[in-house]
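> Please find the sequence and the predicted model below.
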Amino acid sequence: MGHLRQIFLFLVSIFIISTSYSQIEISGQVFDDQDEKLIGATVMVSKDSVSSILAYGISDANGKFKIAVNNESDVLFLKVSYIGFGTFKKTIQNKAQTLEVKLSPSSESLKEVIVKSEILRQRGDTLSFSIAAFKGKNDRVIADVLKKIPGIHIRPNGQILYKNEPIQKYYIEGLDLLEGRYNLANNNLSVEAVSKVEILENHQLVRVLDSLEFSDRASINIRLKKDITLSATATAGIGAAPLLWQTKVTPMIFTKKQQAIVTYQSNNTGTDVSGEISNFTIKYAGVNFDIDKKDWLSIQKVLVPPFSPERWLDNNVHLGSVNILQRI
């Protein structure tokens, strides 16, 4: 038994050591060319110059920053930006280190500098990400870009996680139109209509409790480009065997006082449209329960085949949904 205990402790120590090495901390300080500390500089770390951001930080009142990175690459790419200054870029070793970054005044035009500076901004517990900085040429709806933002993960069923925890609310211009059924907006709102994505960390749902009761949960707020936004997705198709069809129409409108999303979907091609109205939050007696399904009782189902539902689901489905919110 004594030998088994020693072996067990040895294996645990190896695991702890390997885990500790898997995450490193990169710290440093940002200065201008006059050795003045720069407050609010954006610091980003990625695998290389073209990959998604792995971690980010913002320099504090002393120009200092700390970033925890969990990646197995031998090298990392560091990028530091600040309005009015040229962007600092450097390939560094993937190890714990302290850096001193100096930025020089930019010779670029003001317009270009402003666009680069808005990749990430922080105000209190709110992180604001520029959509233009993450949008690719093949991105069509907001979900395509949202999954690229650091800290955000979207499950196959559409549920959004921030730092591995389900989000509380999905706001559009500060309004909760869909109350947990945010797939309708996330999968249909055009990315061209969105300017920023705000992550509201430590978001307290009840405003009067904001300074009294701490919340460790986050919410998302979608900021639109225009005061009046019209957006829509529409697809239609027809085929053989003997008659196959697929239709989807989702118009939406957002103003300062009113929001509305209407959808009609129909198909017999095996596409499961129920995910569009999945409710990821149930509110009962003031308590929120985040779940992956909304049915408490159900009939035992047969095992699902291990391949795409479109290849085995024989359906004939029609889905209609109307969501309207009026600000009083």
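Okay, I see it.
> contacts, neighbours, all on C-alpha from now
OK.
> What segments of the stretch 1-150 of the chain are strands?
23-32, 42-46, 53-58, 64-70, 75-81, 88-93, 97-103, 120-123, 126-130 (DSSP state E, counting those that start in this stretch).
> Comparing those, which comes out most buried?
Among the strands of the stretch 1-150 of the chain, the stretch with the highest mean neighbour count (mean count of other Cα atoms under 10 Å) is strand 42-46, at a mean of 23.
> Which neighbouring elements make contact with that one?
Packing partners of strand 42-46 (3 or more Cα pairs under 8 Å, 6 or more residues apart in numbering; DSSP states H and E): strand 53-58, strand 75-81.
> Measure how the first one sits relative to strand 23-32, angle-wise.
If you take axes from the mean of the first three to the mean of the last three Cα atoms, to 10 degrees, strand 53-58 sits at 50 degrees to strand 23-32.
> Check the last one too.
Between strand 75-81 and strand 23-32, the angle formed by their directions is 30 degrees, by the same axes, to 10 degrees.
> Now do strand 75-81 against strand 97-103, angle only.
Between strand 75-81 and strand 97-103, the angle comes out at 40 degrees (the same axes, to 10 degrees).
> Which one, of the helices and strands packed on strand 42-46, ends up nearest to Phe10?
With Cα to Cα as the criterion, Phe10 lies closest to strand 75-81 of those, at 30.0 Å.
> Against which helices or strands is the closest one packed?
Using 3+ Cα pairs under 8 Å, 6+ apart: strand 75-81 touches strand 42-46, strand 88-93.
> Redo those strands as a markdown table? Include distance to Ser130.
Formatted as a markdown table, the helices and strands packed on strand 75-81 follow (distance: least, Cα to Cα, whole Å):
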| stretch | distance to Ser130 |
| --- | --- |
| strand 42-46 | 13 |
| strand 88-93 | 19 |
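> want to compare, so here's the second one:
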Amino acid sequence: MVGWVNGWSKLLPFVGMVVAMMAQSGSNVVIQVAMADGINKYVMVVYSMALSTILLLPFLFFLHSSERPPLTFSVLCSFFLLALFGSLGQIMAYIGIDLSSATLASATLNLIPAFTFVLAVIFRMEVVHWTHYSSQAKVLGTIVSIAGAFIMILYKGPTILKTHLSDSSNKLQFSPQLNWIMGGIFCVGDSLASSMWYIYQASVVKKYPAVTVIVFFQILFSTVQCTVFALIAVRDPREWRVKLDMELIGIVYQAIGATLIRYMLCTWCVFRAGPLFCAMFKPVGIIFTVFMGVIFLGDDFGLGSLIGAVIIVAGFYTVLWGKSRGENNNENLESSCHNAPLLQNTA
């Protein structure tokens, strides 16, 4: 019975991250559809964040009410900085999707495990032993993933799968190739900001272990930050109007699925399993996003995207293998230490 409970407790973070990645992958498609319908990307961020804050507010009074730590100024500053990473990531993701495609945005999210590993090493949350196969696999996987992302961004290649729905008229702000490269750069920036969010999230959750409170203030501060940015970037008042069609559906989905549910699940999973474990699930969403993008959006799927995605996923699973190998070695070391007698017989 105890083994079953332990197995289920280990499975829950896995299920939670799969659901969170599905919500984020669907978000990339919904964003592209809503922006094609005419909504401003920055306005969409503000409205979805504001709606998430309102929906989460009632739960703030019931959850974690007894064991909630005090809200000090330093804690609020931590929430504000955490929200800043999330806001930067969302804004860059919206720009990247607008310039390139939801498929590229989803594929470059696979860089998050690599970036998270590098940041975890920098902040000494991960230790690299150069003579161990596990550490060598993590480093190699990180390099491979980054190389795959550069291939996707710099080499679009001939179209493998094309549908009659494809329309790139809204992406000709510069030229198709330059749009693709610029969009890819912004998508990579989103991955870097997300990695910083995961790393800092781990320290915040340790200091203030109340998931609902963290998520509420994070979304509240993100709403304020994105509103300030949108008021500067969007000067036409007419762009703040929302039509009762795909624009409203996009805002509601972003608020509930991509923001509220994803933030809650990611924060809880970081608390239970750590930042690198959660970052490892980004490649899960690429299959869903590619399918949705090609079938429903008419996105062209190029040879460069296929090659880059395969390389990124290969790098991802190399890092994952290295992490699991390292954890097994640590468990074996701990087991041998526990089984060793306290007093050795040296006679």
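Perfect, I can see it now. All values reported here derive from a predicted model rather than from experimental measurement.
> what's the TM-score here?
Once superposed, chain against chain, the TM-score is 0.22 (TM-score structural alignment, normalised by the length of the first structure); 128 aligned residues with a Cα RMSD of 6.8 Å.
> ok so, going back, for Ile154 of the first structure, find the nearest of the helices and strands packed on strand 75-81 of the first structure.
strand 42-46 (19.7 Å).
> quick check: angle from that closest one to strand 64-70?
Using the same axes, to 10 degrees, the direction of strand 42-46 of the first structure lies 20 degrees away from that of strand 64-70.
> hang on, the earlier thing: distance to Ala232 of the first structure for the strands of the stretch 1-150 of the first structure - can I get that in JSON lines?
Compiled in JSON lines, those are given as follows (distance: least, Cα to Cα, whole Å):
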{"stretch": "strand 23-32", "distance to Ala232 of the first structure": "42"}
{"stretch": "strand 42-46", "distance to Ala232 of the first structure": "34"}
{"stretch": "strand 53-58", "distance to Ala232 of the first structure": "30"}
{"stretch": "strand 64-70", "distance to Ala232 of the first structure": "38"}
{"stretch": "strand 75-81", "distance to Ala232 of the first structure": "35"}
{"stretch": "strand 88-93", "distance to Ala232 of the first structure": "39"}
{"stretch": "strand 97-103", "distance to Ala232 of the first structure": "43"}
{"stretch": "strand 120-123", "distance to Ala232 of the first structure": "28"}
{"stretch": "strand 126-130", "distance to Ala232 of the first structure": "22"}
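> which one of those strands lies closest to Ser231 of the first structure?
In terms of Cα to Cα, the element of these nearest to Ser231 of the first structure is strand 126-130, at 19.3 Å.
> That closest one packs against which elements?
For strand 126-130 of the first structure, the packing partners by 3+ Cα pairs under 8 Å, 6+ apart come out as strand 120-123, strand 194-200.
> can I get these in TSV with distance to Phe254 of the first structure?
Below are those laid out as TSV (distance: least, Cα to Cα, whole Å):
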stretch	distance to Phe254 of the first structure
strand 120-123	25
strand 194-200	11
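> Quick one, which of those gets closest to Arg5 of the first structure.
strand 194-200 (45.9 Å).
> which one is Val194 of the first structure nearest to, not counting chain neighbours?
The shortest distance from Val194 of the first structure to any residue other than its chain neighbours is 4.3 Å, reached at Leu224 (Cα to Cα, 6 or more residues apart in numbering).
> In this model Leu230 seems to touch the one you found, though I could be wrong.
No. Here Leu224 of the first structure does not reach Leu230: they are 10.4 Å apart, not a contact under Cα atoms under 8 Å.
> Of the two, give the one with the bigger neighbour count.
When neighbours are counted by other Cα atoms under 10 Å, Leu224 of the first structure and Leu230 differ, and Leu224 comes out ahead with 19 against 15.
> Against Thr250 of the first structure, how distant is the more buried one?
18 Å (Cα to Cα, to the nearest Å).
> repeat for His3 of the first structure
His3 of the first structure is 66 Å from Thr250 of the first structure, by Cα to Cα.
> same deal with Tyr264 of the first structure?
Between Tyr264 of the first structure and Thr250 of the first structure the computed distance is 7 Å (Cα to Cα).
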